[in-house]
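> Sharing a model prediction with you, sequence too.
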Amino acid sequence: MRDAQATTIYLKDYRVPDFLIDKTDLHFELFESHTLVHSRLAMRRNPQAPSNKAALQLDGAELELVSLSIDGSALSGSAYQINGETLTIPDVPAQFELACTTRIEPHNNTSLEGLYKSSGMFCTQCEAEGFRKITWYLDRPDVMSVYTVTVDADAARYPVLLSNGNLVATENLANGRHRAVWEDPFKKPAYLFALVAGDLERVSDSFVTMSGRKVDLHIYVEAKDVDKCDHAMTSLKNAMRWDEEVYGREYDLDIFNIVAVDDFNMGAMENKSLNIFNTSCVLASPGTTTDAGFQRVEGVVAHEYFHNWSGNRVTCRDWFQLSLKEGFTVFRDAEFSADMGSPVVKRVEDVSLLRTAQFAEDAGPMSHPVRPDSYMEISNFYTVTIYEKGAEVVRMIHTLLGPEQFRKGSDLYFERHDGQAVTCEDFVRAMEEASGIDLTQFRHWYSQAGTPELEVSGHYDAAAETFALTVKQNCRPTPGQKEKQPFHIPLAMGLLGDAGALPLTLRGVQPDTETADNTHTVLHVTEPEQTFIFEQVKEAPVPSLLRGFSAPVKLYYDYDRDDLLFLMQQDTDGFNRWEASQQLGVLALKDMIAAHRKGEGCALDSRLITAGQSLLCDESLDPAMVALMLTLPSEGYLAELMQPVDVLANHAARQQARLELAIALNGELLATYRRLSMAQGEYQPTAEQIASRSLKNLCLQYLMLLPDEHSLQLCLEQLATADNMTDRLSALVALLNSDYEKEKALALQQFYQQWQHEPLVINQWFQVQATCSRPGTLTRVHELLNHPAFEIRNPNKVRAVIGAFCGQNAVNFHQTDGAGYRFLADQVIALNSINPQIAARLLGPLSKWQKYLPEQQALMKAELERIAACAGLSRDVYEVVSKSLAE
């Protein structure tokens, strides 16, 4: 257990390492009761360090030191000191070999950091600071070394022995053991080290790079999962081809391995040439995986592959620069997924996550810049701000520079810094130098926390035929940052008239004759207040603002509801058509929420019904976009717009609105459901089929809100006859959230009996129950914790039950007696000693206690205080709780 009272680490205190490690030789002897790790490190003093007399200080945690020597001479106990997680050797030469043997117990390592066991298999997770649980080392990303790794293990139990790089030797040893030796020719920091030993099957393929080299591709899984690897392999080859075509990046080794692991804290890890994946992000088959699951596999496989350049070949100088690799790579994987499917649908999905999760983080006690100023436990900063907002920052650079100049910037960045550990500043500077565009003010996006807000107003002068757009920007105070400098915000926009998109002539700006589309432009918002004047505007326009969500901001414009309906029907920007539907829904729901809080009645705005009828009757529209536009704003999004948050009122109003839509659109919903059901052929996870299933299943969700026996039969029939998990699980969700108690109990029982031998499917079975909005769900969640298939040490199962209930079931988590809060606190306290990283990540719903009604605030704060009073808190949990209570 780490010390909860650890000091805060600050970016301003960064200093280069006193020592470097040119070569790392590791020899692992794997046994059932323990592992011996023998390391030989070729070390030297760093010529860039301020002192040539500094003591050697190595990082380590939960290690038993067996031996320690320098240049072959054993060190006595008086020659070094161990203090907590630091081993200090005061007197070392300028250049030397440090040899160390440690003893560790992977089978008892429940934190899933370092070397641990999962389903009888040895595996590693070293990012961010897991390597120090393997051996004493300079565990920091700016210390890069060439690795040779020898692994010895029982040949029968662990026939597969893997590490980074190339397999250079194998050998049979005495006593039924065997050995594999791996060499990685590329320098890497310790966090990219990987090792796997297990009884695994291999699915193989190959890829020929743009220079004609053949790369062997392997996916290692348990024998029962061999038939679930095809989609991941296809996704990998597509990603390799895309990275060559779009970024000119070719894979640099002759082998690329992926291993699926069931116990994993994250989604996947980009270790050089040996990616270790959570099983949920690599295994996929129609019978066991939903459409969203297929898309997740495709996106995560691409993300980890793209890291080979944006993260591995060029890595982070320190952990404050985490978004340098993660933000850039999330942007890259999002563009890849958009190219593989529907760009507009992908953008809507990404923005929805940003608005509900990242905006909430920006407004909460854990708010931090894309490049944080400080941290207590780095594991707490693998956040939506680092990943998703970081990706939005890169996207804005792409918007400001344009695709061609952005490609020049990325080429310069990779060429200049290949093999180096660098900073966010190095990335921005490469973009500036390649494009000639000054990004000085833009850098505030890296250093300032919070979500900027844009207040926009428009004025049309019919006599002058001008339209003036005034933009005011503001960013509210966040912890440690009361005052904010103006951001450089790219505001993509257009003007719409009765005949469609209007040509744009911006006063003071020469038109771009090279751009074919003169109805779309990007405004550079750089001042606290600016006015942009458009000339030759022949009619009063409706502005289409923040097209494609061109910046991660909150935008306020006083649209009336007819304007929003007009934008839904006429906007040439697909994202903004969806956005108009959401804003119209927000206005309607606000009326209904206000009425509910007063105990009054309020009918749903008829415009939403009119829009729904139009959408469902137009078969030429993309079904996925129709489904998105027919989905009312989520309770999570409403919680970001209305404070204090009245969870029960929000839920009641949204449920009423859904019911009114179901009643009014019953005929259209039923006709659409039948049409799409008849058109469905053999399952394929293609964009077209995914789109059709998304609308079909949304129709079923609406139909099941009605007390209609025919709808129930449709739902039961789909549940019984579906040939894919998307349709099957959608029917189960619709049934669970209905009034049919007998049918749902039977369906749950039958589902479990059919799929009990598929852990990933059972995780979905857990999740649909934990997120059920019906009363009594908390009682069911308590029962699930005692279910034979639940395992508290497995992060996937913890997320499926505890995380899903507390983070995705607001109406039940926030029940008025505070039982949901007590439940979460109990689980965090229990997990603190098992897996601190997962425990800390569960705390998000409690950390935002100040957003809610006073009576809820008191109950939530009391549970945070109960956690804070516990002895032996991990650094992970302590940091989140202490910052939450400091607000």
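Yes, it's here. Numbers count the residues shown, from 1 in each chain.

> For the rest of this, base every contact and every neighbour count on C-alpha atoms.
Fine.

> shouldn't residue 361 be in contact with residue 385?
Yes - checked against Cα atoms under 8 Å, the pair residue 361 and residue 385 is within contact range at 7.4 Å.

> Not counting sequence-adjacent ones, nearest residue to residue 791?
Leaving aside its chain neighbours, residue 791 sits nearest to residue 797 (6.5 Å; criterion: Cα to Cα, 6 or more residues apart in numbering).

> Below is an additional structure, to be compared with the one above:
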Amino acid sequence: MDIHAAAASPAVIRRSDYRVPDWLVPDVTLDFDLDPALTTVRAKLAVARNGGHDRPLRLDGDGLVPLEVKVDGRSLTQAEWHLEAGALILPLPGAAHEVETLVELAPERNSKLMGLYASGGLLCTQCEAEGFRRITFFPDRPDILSRYSVRMAADKACFPILLANGDPVEQGDGEDGRHWAIWNDPYPKPCYLFALVAGDLSCNRDRFVTMSGRDVQLGIWVKDADLPRTTHAMEALKNSMAWDERVYGREYDLNVFNIVAVADFNFGAMENKGLNIFNSRYILADPDTATDIDYDGVEGVVAHEYFHNWSGNRVTCRDWFQLSLKEGFTVFRDQNFSADMGSHAVKRIEDVRILRAGQFPEDSGPLAHPVRPESYMEISNFYTATIYNKGAELIRMMALMLGPERFHAGTDLYFDRHDGQAATCEDFVRAMEDGGNIDLTQFRLWYEQAGTPRVRALLSHDAATGRVNLVLSQIIPPTPGQPEKRPMAIPIRVALFDRESRANHGDETLMLTRSEQRFTFQNVATAPVLSINRGFSAPVIVDTNRSQADLAFLSAHDDDPFARYEAMQQLMVNVLVGQIGGQPVDESAVVDAVRQTLIDPALDSAFVAEAIRLPSEAYLGDQMPIVDPDAIHDARDALQHRIGAELEPLWRDMHARLRANSFSLSPAAKGARKLRNAALHYLVASGAADGPLTAFEQFDSADNMTERQAALGILANGESPERIAAVDIFYNRYCADALTLDKWFQTQAFALHPDTVDLVEKLGRHKDFTLNNPNRVRALYGAFSGNQWAFHHRSGKGYRLVADCILALDPINPQTAARLVPPLGRWKRFDAQRAALMQAQLQRILSQPGLSKDVMEQVRKSLD
């Protein structure tokens, strides 16, 4: 077979082609003889024909060669089986058999980090989405649910800890310094949830008593030196377990729950049943090495993976087109958990900012796809912001439309109806309908149609009648494969404010279901101010006829925190977009709004820090038909300077006043650090002569990474002796700590500095940079491609740097390489010169012989 020819035409998998499995596998027994250089895997599968057909048994495989094949204890000759596209094909008579295979693996050579691989002296697995077929022959699809019994044997000195899914059964010593352990998982699960870890690990042990009184043993396993940095993760785990019982009535079901942190991981974490495997960045945290954002990330990801025990494991997805069934619902759950643990207002602002930064651009580009896609070449490419973040917004909209009681009746019905099953997004929506007594027929379009709806809101007031008319209209733009769209069911929360009394005439949720609708409000004496999409009730772009004065009013008086924040942001966007377009604008309105926000005693520090933050350069680009990175940077830099200069005394006072005496993770302390960093940012932006020195003093004296990295980032944007000193000090202090060194790479790659593109090229050759660790790649090239001004340097050098990285990384780790493609795919949003340069790099990547289907799919779609 011509490998290059096969790679040039990867098969397209379509949702419409789904059919139930030909064979089921109710029970699996696995026996691993573990060694980094040569591991053997003996698998015994109890298989049962599913329905009246005569089709053979197909066991998927990727790079596997069967050393032995048995059926019902009899060894087969090679004439009795064959390989087809890597899969083992067995023509079998009758209804049920035991199939046994033996294969060999080389974990230390598995740089793709899928299947069984070596990481930092550990052996571990990652099987979602299709990694199990790299371990043994198996029907690798999520609707095959099996009970697993696993035996592992390994050198006891090198691998003293042997962990797998479920509960431990037996362990003992063998010959030649080896030992063994047996684990059993009584709950049927798809093979993508299989997990195994072997290594020299220490454990942070704790316990949790469930609501029915069961005692669950908890363990977070890490290298011994990292043990002190697991305290926060353990607290997050226990809080998650209690929250899921309290809010959803979901109790943990095994006797043991283990987490293992590994250094090399393609994702954030994996929810394998009873044995979660985590990227170490989402487990390890202490004040010296982790920022407040890192602490929040640990809490959120630990919660996310734990919540998957029900929304993903006990109820899994029928096929990979239903990925948002588990991911969107679980993101919604972890967002609400984090909000309950901290500030609901700030958490909502953070979540929407992430959605707009990642999902909105995805929805408006060549890689746009529905929350429930219709086809794919490589499923790994659909672990996207649309599946996760937009999927969560769909759940949030249903929760809003149903209300708390009916929504939880729907989720209870969903869990009860589909426990132990592989379900679909339609199953979830139907449970919401049945449990909440609501018709969601039109709402289903959110799962079917890609693109971010644009909602136009026009408000008018008749003083004579006291009537207010609000006309709402919607447009869903064309996306690849979907040129025409039908109107969506969009819940829009609105309120009308009296300008004089500042009174809220009432919060209402309006359902926009047609292309255009008129809503009327009575008995409103004077022209009100419109607050719309309160709480970000729908993931849409809203255009209104509100004036800058209206926005300034809302930024000071709206009683919905998100709407108040949004008004401030829109006030800033209007000024900046106007400046970029050469229109006369009044910057003083922004300066005054920032001043009023800073001196409002009713606002907490974390909210203030969010509200006064200027929109990012990338977000500003999304507001323009053609992105002009240089003009955006100049306008934003100028407004930042003016806010800094005019309010300099406030920034100085705030920066000095918010200095803490000791580190704390209380919401008040975290808010104070966030606002203090914002004050330092504006103080330096003001051009004050002592700005760099003040930043360096914060960097040098900080007792926490939040303030230290913020000061480093502020210094990295400019040119000063303090910048050079801080970069060197940070490296020398943390060069032996991989996670913290990632921050050093990331901060420099994201710097708004004229020479960033040249610095990134230099850092790519640094002795501590490696393509073998996904975190390091994301820290440098991932951050750089998100730095709009630097990445889109007019020379095109930034495009070449990222393309070079993709080509070098693809043979090593195609999944991570593919995730670097989308920024190049937005070429239609830029001027002709930049567009041509981006297209040239995409064509260069596509011409590479042997390109993975992960990268190939992304590049082909990006060029369309």
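Nice, I can see it. A quick note: this is a predicted structure, and the numbers were derived from the prediction, not measured.

> Any idea what the TM-score is?
Once superposed, chain against chain, the TM-score is 0.98 (TM-score structural alignment, normalised by the length of structure 2); 860 aligned residues with a Cα RMSD of 1.3 Å.

> Compare residue 361 and residue 385 of structure 1 (neighbour count), which wins?
Set residue 361 of structure 1 next to residue 385 and count neighbours by other Cα atoms under 10 Å: residue 385 wins out with 27 against 23.

> what residues are up against that one?
358, 361-362, 368-370 (Cα atoms under 8 Å, 6 or more residues apart in numbering).

> So which of these belong to helices?
Among these, the subset assigned to helices under DSSP state H consists of 361-362.

> And the contacts of residue 385 of structure 1, which of them are buried?
For the contacts of residue 385 of structure 1, a burial check counting by 16 or more other Cα atoms under 10 Å picks out 358, 361-362, 368-370.

> ok, how many other residues are close to the residue nearest to residue 791 of structure 1?
Around residue 797 of structure 1 there are 24 residues (other Cα under 10 Å).

> One more: residue 804 of structure 2?
Around residue 804 of structure 2 there are 14 residues (other Cα under 10 Å).

> So what does it match up with in structure 1?
Under the alignment (TM-score structural alignment), residue 804 of structure 2 pairs with residue 826 in structure 1.

> swap in residue 106 of structure 2?
Using TM-score structural alignment, residue 106 of structure 2 lines up with residue 105 in structure 1.

> I'd like the distance from the nearest residue to its match once chain neighbours are set aside to residue 108 of structure 1, if you could.
Spatial nearest neighbour of residue 105 of structure 1, excluding adjacent residues (Cα to Cα, 6+ apart): residue 34 at 4.5 Å. According to Cα to Cα, to the nearest Å, residue 34 of structure 1 stands 9 Å off from residue 108 of structure 1.

> How about residue 792 of structure 1?
From residue 792 of structure 1 to residue 108 of structure 1 the distance is 14 Å (Cα to Cα).

> Look at the two and report which has more neighbours.
residue 792 (18 against 13).

> Name the SS class of the more buried one, please.
coil (DSSP: H, G, I helix; E, B strand; the rest coil).

> Quick check: the aligned residue for it in structure 2?
By TM-score structural alignment, residue 792 of structure 1 lines up with residue 771.

> right, and its match touches residue 809 too?
Yes - look at residue 771 of structure 2 against residue 809 with Cα under 8 Å: they come within range, at 6.3 Å.

> picking that back up, other SSEs contacting the one helix or strand the match of residue 804 of structure 2 maps to?
Secondary-structure assignment from DSSP states H and E places residue 826 of structure 1 in helix 819-832. Helix 819-832 of structure 1 sits against helix 810-813, helix 836-842, helix 854-868, with contacts defined as 3 or more Cα pairs under 8 Å, 6 or more residues apart in numbering; DSSP states H and E.

> That one vs structure 2, average offset?
For helix 819-832 of structure 1, the mean deviation from structure 2 after alignment is 0.7 Å (mean Cα distance after the TM-score superposition for structure 1).

> mind listing what's buried in the longest helix seen in structure 1?
What stands out as the longest helix in structure 1, according to DSSP H, is helix 574-598. Neighbour counts over helix 574-598 of structure 1 (16+ other Cα under 10 Å) mark 574-586, 588-596 as buried.

> next one: stretch 381-395 of structure 1
Going by 16+ other Cα under 10 Å, stretch 381-395 of structure 1 has these buried residues: 381, 383-395.

> Contacts for stretch 279-295 of structure 2 next, please.
Contacts of stretch 279-295 of structure 2 (Cα under 8 Å, 6+ apart): 226, 229-233, 261-269, 297-298, 301-302, 663, 665, 670, 703-707, 709, 739-740.

> Just the buried ones from those residues, in ChimeraX syntax?
A single ChimeraX command selects the buried members of those (16+ other Cα under 10 Å):
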select :226,229,230,232,233,261,262,263,264,265,266,267,268,269,297,298,301,302,670,703,704,705,706,707,709,739,740
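
> Among the contacts of stretch 279-295 of structure 2, which ones are in strands?
261-262, 269 (DSSP state E).

> Residue 648 of structure 1 pairs with which position in structure 2?
So, by TM-score structural alignment, residue 648 of structure 1 is matched to residue 630.

> so what's residue 532 of structure 1 closest to, chain neighbours aside?
Per Cα to Cα, 6+ apart, closest to residue 532 of structure 1 is residue 469, 5.1 Å.

> The one you found falls within a strand, correct?
Yes - counting by three-state DSSP, residue 469 of structure 1 is part of a strand.
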